[in-house]
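J.: Here is my input; please provide its structure:
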Amino acid sequence: MAKIPVVLTGQALQSLRDSGYSLAAAIGEVIDNSLEAGANNILVRMDEAPPAGRSKKSHVHRIVFSDDGTGMDTHTLHHYLQIGYSTRYMRTDTIGKYGVGAKLAALNFGKRIEVWSRTDANEPWQHVYFDLDEAITDEQNGNGSTIGVDDPDVKPVPNDFGDVLPKGTGTLVIWSKVDRLEEGRRAKDFNSLRLEAEKEISRIFRVFLNDGRNIEINGKNLLAHDPLFMMRDTWAEQQLRDYYHTGEGPQLGLKISESDFEAELIAREPIKIGNHTAYLTVTLYPRAATRKRGLGGDDLAKKLRIPENEGCISFMRMDREISYTNVPMIFGRRVDDPDRFIGIEVSFTPELDSYFGVRNVKRGFEPHDELRDKLRIALKRHVKTARDRLEERWGEVARERKDHAGEHREITQAAAEAARTLPTPQAKTDIEPQQAFEVLALDVLGADADDQAKANYTAQVQELPFVIESVNFPGKQFMDVQHVGGKVIIRLNTRHRFYREMWEPLSGIAHANAASVSPEQAIKTSRRAIEALTLLLIAYGRAEAMHEDPHEQYEQLRDYWGMFLDSLLGKVKDVL
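T.: Modelled structure (predicted):
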């Protein structure tokens, strides 16, 4: 019997159309080639066609790529459409090395690929193409052995592409017979599809964009999107500038300058693997982005692409992102909502491809073996540091806001109304009330507050029978109580573990938009609150036990405390 082909080319290529590329990942494969060719300007154009036949949906029928790189000579152009061919095959100093990505990416969405290229601005454009429908027809007619790519020919570029054609050297790639981008399939409409591609490409190629390369999609020049918030003049910085200069930002009452647009570097740690090194970078998002607790899912957060960052790691190979994904259990714990404010990047060179599971297409990627273990250990440490800093920052913001109705204002006002029937306080003190409230204003507002702000605050609180403020003071004491002229001033110590682990998280959930609080976060915080309240009572009981006769000393205190608590709980509710 005669030998038969190992591969039925047409049918195999038809099967390879299901390679699982997203549109952005597919576009990225062509951009890779343009960057390797030294292009400074890369243009992408998606052409939309109206509904045809019985279909009521519009669709993208063609995608055009253009670059002003060095172009391809005749030999390279002839092999460009050959799966497995690459001038950089298996090299470790380039973005690509398998000769597969751009071809499979094209077939994933379209059935025809055409390429024009030239290496000399004074020479005509050379052209090659491959049409999958033609290949399958040839194979079905018994001509499978003739399937291939013809020699490049000189062919004028159609007028449809004159607006994107490079003036000098460069390459023009056209995917046509696109049949997998109809409205509602990859996105609800053409505009959503374009925006998603812009978002992904601006992140994948952020280093190149930040360094001055130009990538344009349907006439829009992309700004880099840095999920670490370390770069300047990015998409996120533009959104922050709009928010704080002309948007809703000033209403928050935060002191935000452009220096607050840059992230806080938590760690940049080398991860040694054999003779090579990967680098782990962890950042806490800037104050302008973290703002205050409970805003991780609002309109600004969505514009900054913060919710989608939750638990994600950006893996960078040769300054090109090849994956932005969650890696199961890499934090050593489950991912929580506040993790969306932590930027994580792992950068490496191709020598470490085997440790990162790099494949012939830049997808389905996950570190393993020794590398995974080292990353987990480092991330467990650095992510905890970032979370602690975030909690501290949110606590500072809660205390620094200058509206200063006060963190506990709603409850103290309601309690003031409810307290009119309570017994009159009997405490006597030599402390001058005006002086006590001025000191409190200094504790709450800080030494840099102007005299008017202090006067306004004092005027607001000195008429209340109770004042509670969260302030920072040294020592293990959770609260400090002053009795001044029949009024009670209570300071809660924000350094205390009870405040940090119970009070502040509960307060954050209480003031958050319901949509921004996950069930897991609510349950976790509630459980910790029950633990903390139980331990509060245990600690109080133990503190009483430090007196020789606690019954005689504290019985009346407990009676009053229980009586007042019952009365106030009955009268004060639903004020937050």
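J.: When you work out contacts or count neighbours from here on, use the C-alpha atoms and nothing else.
T.: Fine.
J.: is it fair to say Gln239 lies in a helix?
T.: Yes - the assignment for Gln239 is a helix, going by DSSP: H, G, I helix; E, B strand; the rest coil.
J.: Run a quick neighbour tally on it.
T.: 16 (other Cα atoms under 10 Å).
J.: That one: what's it in contact with?
T.: Each residue near Gln239 by Cα atoms under 8 Å, 6 or more residues apart in numbering is listed here: 300, 303-304.
J.: Would you reformat those as TSV and include secondary structure, distance to Ala135 and neighbour count?
T.: Shown next, in TSV, are the contacts of Gln239 (DSSP: H, G, I helix; E, B strand; the rest coil; distance: Cα to Cα, whole Å; neighbours: other Cα atoms under 10 Å):
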residue	secondary structure	distance to Ala135	neighbour count
Leu300	helix	50	19
Lys303	helix	45	14
Leu304	coil	45	21
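J.: quick one more, to check against the first:
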Amino acid sequence: MLDLDDVKSGKQRDLSIEEVAAWPADFAHLMAHPETKEPFNHGTLVVWRKIDRLRFGGHYGTGLKERMQDLTKFIARAYRRFIDKGLYIELDDREITLHDPLFLLSNPRVVKKFGEDLRAKIVDEGHFTVDGHSVNWRVSLLPEEVRRKRGEGGRAGKGREDFEDLYIPDNVGRISMLRNDREIYYDVVPRLLPNGVDKVDRFIGIEISFPAELDEYFQVRNVKRGAEPVSKLREELKKALKKPVDEARKEVRRYWGEVEQKEALATGDAHMGAHEAVDNFDRTAPKGQAGFDGTDQATVDETLQQLFQDLGLDPGKEDDKAKAEWIRESFDSRALTVVDAA
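T.: Purely as a prediction, here's the structure:
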């Protein structure tokens, strides 16, 4: 046991070590499987007392809630391969489920939100050898369901709550580097991606994995956090990633165009250019005050019904259903919707 207050006052000068036959009674429930209640045969229990450095942030500090959220995201991503193989991690009385930025592992969050196990498509993968050890790389394209429309960006928001804890915007230009299956780096690597970082890169997963024997070539720090390939290795990786990343970027934009074309045909949206301009402006414009546009739902429904009547639309008919649904969705999500009527 180490007590920093006692060390400071001079009461404690040594570390005490005591051999015990079982987990301390006060913490035994923490060192057992949450479902079977069977005690762990081995493990490490660390008990922190008198925590005085974790606060709620003040005006400029990081709040405790934010720290817990960041820690959850880090654990879910960094230990994803171990969690996928059965590792159980609990934080603040909640199980941490894995998050794979490449969307190649089974993610319970995706299943819960979409009702199915959506997986990404592997654009390409490969490996090369450095000093007799393999460096593996992989490029994936996230499922169409999370990149259906141009401008949504995989962000959480009204009508897009499905994206809230999938962290898709975090992907922009970031490379996930795994050392012995644990992620030690998740950030932009300068001069690695073709033509720099592209806004559509949030829908592209890039993973590089290597064994500990290659730490020197990835300039791994002593704390095993952070990595950056040396110049020759970077060039090798850059050459390997160029073609699949370019292909993935083209596919994202091609699919957007296909969806927009189908929507225009189905809804008769003759003002797609104007609507795209509104969407682009709305994403960057300052947001209004909360509750400023709080029109009651009854008034909204009445207005839309009148509009459908003016347009000669019957939402109950199969031929009119798609256009009526588009108008309602556009009204809910846009600051301005333009339609043609007699």
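J.: ok, back up a step: from the contacts of Gln239 of the first structure, pick the one nearest Arg528 of the first structure.
T.: Nearest to Arg528 of the first structure among those is Leu300, at 29.7 Å by Cα to Cα.
J.: Phe190 is in contact with Glu183 of the first structure, correct?
T.: Yes - the criterion here is Cα atoms under 8 Å, and Glu183 of the first structure meets it with Phe190 at 6.5 Å.
J.: got any residues that touch both of those two?
T.: His59.
J.: can you map out the strands along the stretch 151-300 of the first structure?
T.: Secondary structure of the stretch 151-300 of the first structure (DSSP state E, counting those that start in this stretch): strands at 153-154, 170-176, 214-217, 220-221, 264-273, 276-284.
J.: Give the aligned range of the longest one in the second structure.
T.: Right, the one you point to is strand 264-273 of the first structure. Aligned using TM-score structural alignment, strand 264-273 of the first structure spans residues 121-130 in the second structure.
J.: what's the mean distance for the matching stretch versus the first structure?
T.: Its matched residues in the first structure lie on average 1.5 Å from stretch 121-130 of the second structure after superposition (mean Cα distance after the TM-score superposition for the first structure).
J.: What is the burial count for the equivalent of Leu192 of the second structure over in the first structure?
T.: In the first structure, the residue matched to Leu192 of the second structure (TM-score structural alignment) is Ile330. Each residue near Ile330 of the first structure was counted by other Cα under 10 Å, and the total is 21.
J.: pretty sure Ile330 of the first structure is touching Lys374, no?
T.: No - judged on Cα under 8 Å, Ile330 of the first structure makes no contact with Lys374 at a distance of 9.9 Å.
J.: tell me which residues of the lengthiest helix in the second structure are tucked away?
T.: In terms of residue count, the longest helix belonging to the second structure (DSSP state H) is helix 231-267. Within helix 231-267 of the second structure, the residues scored as buried using 16 or more other Cα atoms under 10 Å are 234, 237, 240-241, 244-245, 248-249, 252, 255-256, 260, 263, 267.
J.: so what does it touch, helix or strand wise?
T.: strand 121-130, strand 133-141, strand 204-210, helix 318-333 (3 or more Cα pairs under 8 Å, 6 or more residues apart in numbering; DSSP states H and E).
J.: That one vs the first structure, mean deviation?
T.: On superposition with the first structure, the mean distance recorded for helix 231-267 of the second structure (mean Cα distance after the TM-score superposition for the first structure) is 1.9 Å.
J.: packing partners for the one helix or strand Ser567 of the first structure maps to?
T.: Element membership for Ser567 of the first structure (DSSP states H and E) is helix 550-571. Using 3+ Cα pairs under 8 Å, 6+ apart as the contact test, the elements touching helix 550-571 of the first structure are helix 409-418.
J.: quick check: angle from the helix it packs on to helix 550-571?
T.: Comparing the axes of helix 409-418 of the first structure and helix 550-571 via axes from the mean of the first three to the mean of the last three Cα atoms, to 10 degrees yields an angle of 100 degrees.
J.: So which bit of the second structure is the next helix or strand after helix 409-418 of the first structure matched to?
T.: Next helix or strand after helix 409-418 of the first structure toward the C-terminus (DSSP H and E): helix 433-445. Using TM-score structural alignment, none of the residues of the second structure align to helix 433-445 of the first structure.
J.: buried set for whichever helix or strand comes after helix 433-445 of the first structure?
T.: Following helix 433-445 of the first structure in sequence order, the next helix or strand is helix 451-461 (DSSP H and E). Under the neighbour-count criterion of 16+ other Cα under 10 Å, helix 451-461 of the first structure has 454, 457-458, 461 buried.
J.: which residues does the spatially most central residue of the second structure contact?
T.: With distances taken as Cα atoms, centre = their mean, the residue of the second structure nearest its centroid is Tyr167 (1.9 Å). Shown in contact with Tyr167 of the second structure (Cα under 8 Å, 6+ apart): 101, 155.
J.: To which residue of the first structure is it aligned?
T.: That one, Tyr167 of the second structure, aligns with Arg305 by TM-score structural alignment.
J.: where does that match land in three-state SS?
T.: Assigned with three-state DSSP, Arg305 of the first structure falls in the coil class.
J.: Now do His59 of the first structure: how many residues are near it, please.
T.: For His59 of the first structure, using other Cα under 10 Å, the count is 24.
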